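1. Fold the following, please.
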Amino acid sequence: MESTLDQVHINFDAASLHTLNIALALVMFGIALEIKWSDFRQISQKPQWVLVGVLSQFLVLPAITFVLVWAVKPMPGLALGMMLVAACPGGNVSNFMTHLARGNSALSVTLTAIATMCAVFMTPLNLRFWAGMYPPAAEILEKVAIDPLEMARLVALLLAVPLIFGMLFNHWFPALSKRLSSFFKIGSLLFFAVLVVLALAKNWGIFLEYIHYVLFLVLLHNALAFGNGYGLARLFGLKRKETKTITLETGIQNSGLGLLLIFLFFDGLGSMALITAFWGIWHLISGTGLALLWSRAKEDSGL
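-> You can find the predicted model right below:
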């Protein structure tokens, strides 16, 4: 069954890959239009907030994922897919969900910016480190011979460059950025959502046939990601707004980037693509549900 799952061919051609590249860059540019240098100054007064967010995303989540993989022992491709998701930075929609949950929006966009820059180095580093310590996944890495520098270059082009350009554009043209930000935020997310829906529609039969292999893993992994963010924030004594923000930033991963890396570096390995794609669907459902729960909870509810 392992070989069958790995040989599953996801209908995702070169044109779709190119479109996904554009979508990821546009989403990041749109987010950057809302980031002000004053946000960094404000957050710099509370550096522990950023420290907890970065630790949660790039240290604790990959470590928890490694422990989960050792405990559950999924197929090697599924294990590697889980590690790749954990190695990616927070997902772009976390900013919207933080706003919906009445979290700290300034912290959310700041963490997005910092995590994006960190991901240039931390995504390939975490994938190489944690997967290298799990022999079944390490075997796949050896076969594909990934160049970490090439992966870092791609992450920089897709995420860091649009982020920097967006922030510079906002700095130079603040009035225009304010008018464009709503369009880009909604338009780029809709564009990305339509792309996901179309990709899912093209692969609906495959999705239904193999969903039972990844359903439990994704639900458990995503729950642990949210729990990690929440627990670490509470452990460090963060207040309610910041706790919600760290939780969402950790539980919403950039699975779009993960899929792109799978198709470019792993030749679209079926098991990796399936679990990453379902992550991309499920974290939107779970994240939205959690954000709505928090949006309706009273401030003194303790949630």
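
2. contacts and neighbour counts: CA atoms only from here.
-> Fine.

3. what about Ser181, how many neighbours?
-> 20 (other C-alpha atoms under 10 Å).

4. thinking it is in contact with Ile31, fair?
-> Yes: contact criterion C-alpha atoms under 8 Å: Ser181 and Ile31 qualify, at 7.5 Å.

5. what packs against whichever strand or helix holds Met97?
-> Element membership for Met97, per DSSP states H and E: helix 94-100. Counting contacts by 3 or more C-alpha pairs under 8 Å, 6 or more residues apart in numbering; DSSP states H and E, helix 94-100 is packed against helix 105-132, helix 240-251, helix 270-296.

6. would you turn those helices into TSV with mean neighbour count?
-> As requested, the helices and strands packed on helix 94-100 are exported to TSV (neighbours: other C-alpha atoms under 10 Å):
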stretch	mean neighbour count
helix 105-132	22
helix 240-251	27
helix 270-296	21
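
7. Adding distance to Leu84, write those helices out as CSV.
-> CSV is the format used below for those (distance: least, C-alpha to C-alpha, whole Å):
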stretch, distance to Leu84
helix 105-132, 6
helix 240-251, 14
helix 270-296, 8
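
8. Could you name the helices and strands sitting against the helix or strand Leu20 falls within?
-> In this structure, Leu20 sits in helix 14-32 according to DSSP H and E. Helix 14-32 sits against helix 161-172, helix 174-202, helix 255-265, with contacts defined as 3+ C-alpha pairs under 8 Å, 6+ apart.

9. run this one through as well so I can compare:
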Amino acid sequence: MDNTSSAKTPDIMDLSAWKQDSPVEREVMGGLGVAASAMFLERSASRTAEFSQESPHLVPAFWDSPLSHGINVFVGLVLCFTMLGLGCTVEVSQLGEHIRRPIGVLLALLCQFVIMPLVAFLLALAFSLDDVAAMAVLLCGCCPGGNLSNIMSLLVHGEMNLSIIMTISSTLLALVLMPLCLWVYSRAWINTPVVSLLPFGAIILTLCSTLIPIGLGVLLRSRYTRVADVVLKASLWSLLVTLVMLFILTGVMLGPDLLSTIPASVYVVAVLMPLCGYAAGFGLAVLFNLPPSSCRSVSLETGCQNVQLCTAILKLAFPPQLMGGMYMFPLLYALFQAAEAGLFILAYRLYRKEVLHKPDPTMDGEDITYQRFHDEDFDSSYGAVTVSDPNTIMLDPCPPDPTPV
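-> Below is the predicted model:
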């Protein structure tokens, strides 16, 4: 901020100066959403200190450490392996049907770029978030669907082909609709063209890391079915172990000090935002008169956001001194979206066990086993009873009556 602007604090952030004062361009280092943070001149640092007097957020040095970049690369590789496993669940014939009838593309557009940005915008206004927190929430809401939705859809016996089509479609549409959504909603907090801040390379990298593994998984399923089953199980277990390790390691490295700087209202938004997405997605699927399996997939696809891409955009587009603790919002969102989806899965499985597969009380005491039929006297007028397999009962045809007519 110059001397003329320091006398009066503007109501809306201006990030153009941050972009101009950065002597080193930020570059994508590889992996899913991995980026190196920018280096600033001393003059930019003085402006950062001036802004920090107004902002309570701390600067998370952890995000700039080699350990953080290593974790991001490792998580990116695990997610690619997971998408390979999920591609092994796709049936080519059903996938072609979804492509010919692009209901999945329409739902992806409505869920990811109409419902979720609007939910993020309304929550940020309702809880009167500051500019930095509001931009973090809005960026998360404008991101395409994440890989977690595909895994959760598999666990609730959802329509996997529809789920994967929606994930791919939302990532493709993000190249155009994500900047549009940010341009529409971000003007309440920022007066810099957000399109100039978006790292399109990270979006394209996310698209490639989704499409290529899924394509290989589909090919693997069509050629080697047994190998595909093994890859699917291994990918799910590897992701589960990685997520547990990631949350533990991040909590230990960051500690409660940084988490305590995040306002309580941001935690409430992180809880409500995926919940609203799940409910709105399910309602939209019911409105389209989709079958229950598709409704579950659309619901999970709506509430699950690509938090890896959101983190990459926050790193590439905004200085760490400016964002502070708000770098943690994508991680908070990932935690709560996974926890709420887990409750959804638990409720569905209990419902499926207790209601859908509940034994009929009218059949209590009825013996319908093979032993019952084996012990009963059969009418052999139509043939003799033979048992060649314990699980089958066959009737040999009667020989012709030798008595002439």
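
10. Next one: the residue nearest the centre of the second structure relative to Leu138 of the second structure, how far apart?
-> Closest to where the C-alpha atoms of the second structure average out (C-alpha atoms, centre = their mean) is Gly146, at 2.9 Å. Going from Gly146 of the second structure to Leu138 of the second structure by C-alpha to C-alpha, to the nearest Å gives 16 Å.

11. Equivalent analysis for Leu177 of the second structure, please.
-> From Leu177 of the second structure across to Leu138 of the second structure, the span is 14 Å (C-alpha to C-alpha).

12. how deep is Ile43 of the first structure tucked in, by neighbour count?
-> Neighbours of Ile43 of the first structure under the rule other C-alpha under 10 Å: 16.

13. Oops, could you answer that again for Met152 of the second structure instead?
-> Once other C-alpha under 10 Å is used to define contacts, Met152 of the second structure is seen to have 23 neighbours.

14. With adjacent residues omitted, what lies nearest to the equivalent of it over in the first structure?
-> When the first structure is aligned by TM-score structural alignment, Met152 of the second structure is paired with Met97. Distance criterion C-alpha to C-alpha, 6 or more residues apart in numbering; nearest residue to Met97 of the first structure, sequence neighbours excluded, is Ala291 at 5.8 Å.

15. Cys111 of the second structure too?
-> In space, Cys111 of the second structure is closest to Thr302, 5.3 Å off (C-alpha to C-alpha, 6+ apart).

16. so what corresponds to that neighbour in the first structure?
-> For Thr302 of the second structure, the aligned position in the first structure is occupied by Thr250, per TM-score structural alignment.

17. How about His374 of the second structure?
-> Counting by TM-score structural alignment, His374 of the second structure lines up with no residue in the first structure.

18. Let me know the helix or strand that His374 of the second structure is in.
-> Counting by DSSP H and E, His374 of the second structure is found in helix 370-375.

19. Could you list the buried residues of that helix?
-> By 16 or more other C-alpha atoms under 10 Å, helix 370-375 of the second structure has no buried positions at all.

20. and it, how far out from the chain's middle?
-> In terms of C-alpha atoms, centre = their mean, to the nearest Å, the centre of helix 370-375 of the second structure is found 51 Å from the chain centre.

21. Longest helix in the first structure, please.
-> In the first structure, taking DSSP state H as the definition, the longest helix is helix 204-235.

22. which secondary structure elements does that helix contact?
-> Counting contacts by 3+ C-alpha pairs under 8 Å, 6+ apart, helix 204-235 of the first structure packs against helix 47-55, helix 61-72, helix 240-251, helix 270-296.

23. can I get the ones you listed in a markdown table with distance to Ile262 of the first structure?
-> Formatted as a markdown table, those follow (distance: least, C-alpha to C-alpha, whole Å):
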| stretch | distance to Ile262 of the first structure |
| --- | --- |
| helix 47-55 | 24 |
| helix 61-72 | 18 |
| helix 240-251 | 20 |
| helix 270-296 | 7 |
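
24. And these: which comes nearest Ala115 of the first structure?
-> Set against Ala115 of the first structure and scored by C-alpha to C-alpha, those come closest in helix 47-55, at 6.8 Å.
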